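**Q** here is my input, please return the structure:
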Amino acid sequence: MKGEGRLLAIPGGVDDFREIREGGYYFVDKSELVSDIVNDRSKVFLFTRPTRFGKSLNLSMIDAFFNLEYKGNKWFDGLKVNSHPEVEEHRNAYPVIILNMKDLFVSRRDMFLPMFKGMLSRTFRSFEYLKTSDKISESLRDLYLGKDPVYFEDARALDFIPALCQMLEQHHGVKPIVLIDEYDNPINNAFNKDTYDDVMGFLREFYSLVLKSNPYMSFAVVTGVMQIAKESIFSGLNNLRVDNVFSKKFDERYGFTEPE
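**A** Presented below is the predicted three-dimensional model:
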């Protein structure tokens, strides 16, 4: 890594694991979160922490470890995760879908769905190779690959991520991982506004389709600031491991311990 043998820079505001490891920044080693996830074997992980606790950085680190796009990288050289041989079969072995909910600022009812579909469009850009794949079923190709997600009708937008999971499994032969950053951001932004019920209702159905009724996903990691009541947003999701500021198992993987 750059910066070895000299004073490193403090990565203020940098939440990209690859940039930190390649750019000569200090990095407090939280890589054993990867082995924790592999060994826990839950289907869906929900990590809730206050802002500036490293949620986005850890999600970027998870992407860097599991994503098959990054085979052969040196980002984890010298990190603690390498002392866990059981994770090696998972290293850079999965397609990874990243949904970033940070930018879904909702001030009006008519803004939410266009912004949501725009997020789906940005998410799909790294998977456009599926359009020319001869492994994708004709029905999926006709329904989802004919136009940009920004132009989808509402129902098609709701089930696009499960369909993308299915297409990625068909193409790569392995079920993808889904990462969702700041899942609660649009809900918090809509609070006390006339769009709140619409946003909550839409996202309740969306998260159910992605995280509960999705047989084409290996596992998911979801982050957020608040732990919205399970009955409100994740109703019926029995495979959800919730880890918050009061939890013990993953407590040292977010924020800093006193020695750190």
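**Q** only C-alpha atoms for contact and neighbour calcs from this point on.
**A** Will do.
**Q** what about residue 183, how many neighbours?
**A** 25 (other Cα atoms under 10 Å).
**Q** which strand or helix spans it?
**A** If you go by DSSP states H and E, residue 183 is not part of any helix or strand.
**Q** tell me the centre residue of the protein?
**A** residue 179 (1.4 Å; Cα atoms, centre = their mean).
**Q** my guess is that one meets residue 99, correct?
**A** Yes. In terms of Cα atoms under 8 Å, residue 179 counts as a neighbour of residue 99; the distance is 6.1 Å.
**Q** now find how far off-centre the one helix or strand the residue nearest to the centre of the chain maps to is within its chain.
**A** Using DSSP H and E, residue 179 maps to strand 177-181. Relative to its chain's centre, strand 177-181 lies at 2 Å (Cα atoms, centre = their mean, to the nearest Å).
**Q** for it, packing partners?
**A** helix 55-66, strand 96-100, strand 219-224 (3 or more Cα pairs under 8 Å, 6 or more residues apart in numbering; DSSP states H and E).
**Q** right, and these - which one's nearest residue 232?
**A** Residue 232 lies closest to strand 219-224 among these, at 14.9 Å (Cα to Cα).
**Q** and the closest one with strand 96-100, angle?
**A** With axes from the mean of the first three to the mean of the last three Cα atoms, to 10 degrees defining the directions, strand 219-224 sits at 20 degrees from strand 96-100.
**Q** let me see the contact set for the residue nearest to the centre of the chain.
**A** By Cα atoms under 8 Å, 6 or more residues apart in numbering, the residues touching residue 179 are 59, 63, 96-99, 220-222.
**Q** before we compare anything, build this one as well:
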Amino acid sequence: MNKNMPIGIDDFKELREGYYFVDKSRFIKQLIDGHSKVTLLTRPRRFGKTLTLSMLDWFFSLQKKEMSRHLFRDLDIETAGETYMEQRGGYPVLFVTFKDLKDLTWKQMVNSLRLLISDWCVANDKVMACPAIDPELKQRFLNLKRCQGNLSEMQRSLALLMTLLKTAFGRPVILLIDEYDTPIQQAWEGGFYKECITFMKQLLGSALKGNENLHFSIMTGVLRIAKESIFSDLNNLDVCSVMSDNYADIIGFTAAEVKKMAYDLGKKDALDDIKTWYDGYRFGHCEIYNPWSVINFFRNGQVGDYWVNTSGNGILRILLQRADAERTASLQGLLQGNTETVTLNERVIYSDIGSDKSALYTLLLTTGYLTISQASPIRRNRYELRIPNKEIKDIYGREILNYLAQGLRADNFDDLFDYLFRGDVERFTQSLQHILR
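**A** Purely as a prediction, here's the structure:
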């Protein structure tokens, strides 16, 4: 057993060959047993979405068939039987990610998209050797590969690549799309939201809607973007959010998996601390630990705020800037261990966040800052929310104080932090009012 912790390892092959591995290959069996045409898995950042798609890529990819057999030896999918293993290497796979699209202007993002699409073409360049491919389609491919495609050609790039793969290999394509909403969130923060939504709607719609070259698609992201109609025309979409029981235990670590890790790595005495700091999430009815933070704990041998540096918590600062006094007070109450009862709306759009209470709390839930404590037994979509664990409580405290007390000296900030976490609301309020005068 390899005890190296896979910090930042997103490639399934690299992880299997050199690091400690938590077996999630049952997901492959579930997909083979029955899948929707298009499935969207929404989970917080750094919970293992990219690695999950990489596992599917290495298993199903016809292009990687000769290199993948040993990667699944003795895993759940192999023990499930030869019927399942016969599916290995059975389809051309197109695996794309948008996780690095974080440009500050639309012009910059178009340039980044042009380079990204070129990379997709380079990675699939071997299809050009197929004599059955139409010369006109080859020319479009070459335009995109050389970064010479216009905006319309770029919007059709995924559909074009799927056509070429289907022609070259004679089988429909499995399309894996990672972090589809990263550019959308970035566009929202940067003020070019409308342009980005329009582009992504055409890019994804042409690939996913009524495409005879598609076998099935798995997409990942943090948030479902619905009302702008990016998916409104897609009637074959199955959304598996943090509120859904479907695939609830696939992304993130279960309690049993964390317990096995602790015993394997000689840290069973630390299980209570790990639970206090990194447990507390509920996906569907499944208890889930933050995998990024758990892995960092086992690597460093001590608890700490690991997720805060990687999770893109700038979104929390923006939410706080747009929150009114009532919502700011409720967020402070959450720090004292209170719950907040709200109506959630998974069909949220970013532009609603400043005015729609359900949008604010839905986004805090899907991004990992809150989790469901319990559902209302009598009202649909009504839930009690809470802060999941000590790590997130620390993040909340510091971000809320950063917003409320910008420009404070470090000692004043630390005093406020201490009052807030001790629950000394009176001294916290008095001190904050005195400082802000």
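**Q** quick check: the gap between the residue nearest to the centre of structure 1 and residue 98 of structure 1.
**A** Distance, residue 179 of structure 1 to residue 98 of structure 1, using Cα to Cα, to the nearest Å: 5 Å.
**Q** sec struct for residue 245 of structure 1, please.
**A** Of the three states, residue 245 of structure 1 takes coil under DSSP: H, G, I helix; E, B strand; the rest coil.
**Q** what of residue 121 of structure 2?
**A** With three-state DSSP as the basis, residue 121 of structure 2 sits in helix.
**Q** just give the nearest non-adjacent residue to it, would you?
**A** By the measure of Cα to Cα, 6 or more residues apart in numbering, the closest residue to residue 121 of structure 2 outside its immediate chain neighbours is residue 145, 5.3 Å from it.
**Q** quick check: that neighbour touching residue 124?
**A** No. With contact defined as Cα under 8 Å, residue 145 of structure 2 does not reach residue 124; the gap is 10.0 Å.
**Q** counterpart of residue 117 of structure 1 over in structure 2?
**A** Counting by TM-score structural alignment, residue 117 of structure 1 corresponds to residue 114 in structure 2.
**Q** right, I mislabeled it, should have said residue 238 of structure 1
**A** Match for residue 238 of structure 1 (TM-score structural alignment): residue 235.
**Q** now do the contacts for its match.
**A** Counted by Cα under 8 Å, 6+ apart, residue 235 of structure 2 has zero contacts.
**Q** give me the number of residues near residue 60 of structure 1?
**A** 19.
**Q** which residue lines up with it in structure 2?
**A** So residue 60 of structure 1 corresponds to residue 54, using TM-score structural alignment.
**Q** could you do residue 248 of structure 1 as well?
**A** For residue 248 of structure 1, the aligned position in structure 2 is occupied by residue 245, per TM-score structural alignment.
**Q** wait, isn't that match in contact with residue 287?
**A** No. Look at residue 245 of structure 2 against residue 287 with Cα under 8 Å: they stay out of range, at 11.2 Å.
**Q** between the two, point out the one with more neighbours.
**A** residue 287 (17 against 14).
**Q** part of a strand, is the more buried one?
**A** Yes. Per three-state DSSP, residue 287 of structure 2 lies within a strand segment.
**Q** what's the local residue count around residue 223 of structure 1?
**A** Using other Cα under 10 Å, the number of residues around residue 223 of structure 1 comes to 24.
**Q** residue contacts, it?
**A** Residue 223 of structure 1 sits next to 46-49, 55-56, 180-183 when contact means Cα under 8 Å, 6+ apart.
**Q** farthest pair in the residues you listed?
**A** Top of the distance list for those (Cα to Cα): 49 and 180, 14.1 Å.
**Q** okay, residue 40 of structure 1 and residue 241 of structure 1: tell me how far apart.
**A** Relative to residue 241 of structure 1, and taking Cα to Cα, residue 40 of structure 1 is found at 9 Å.
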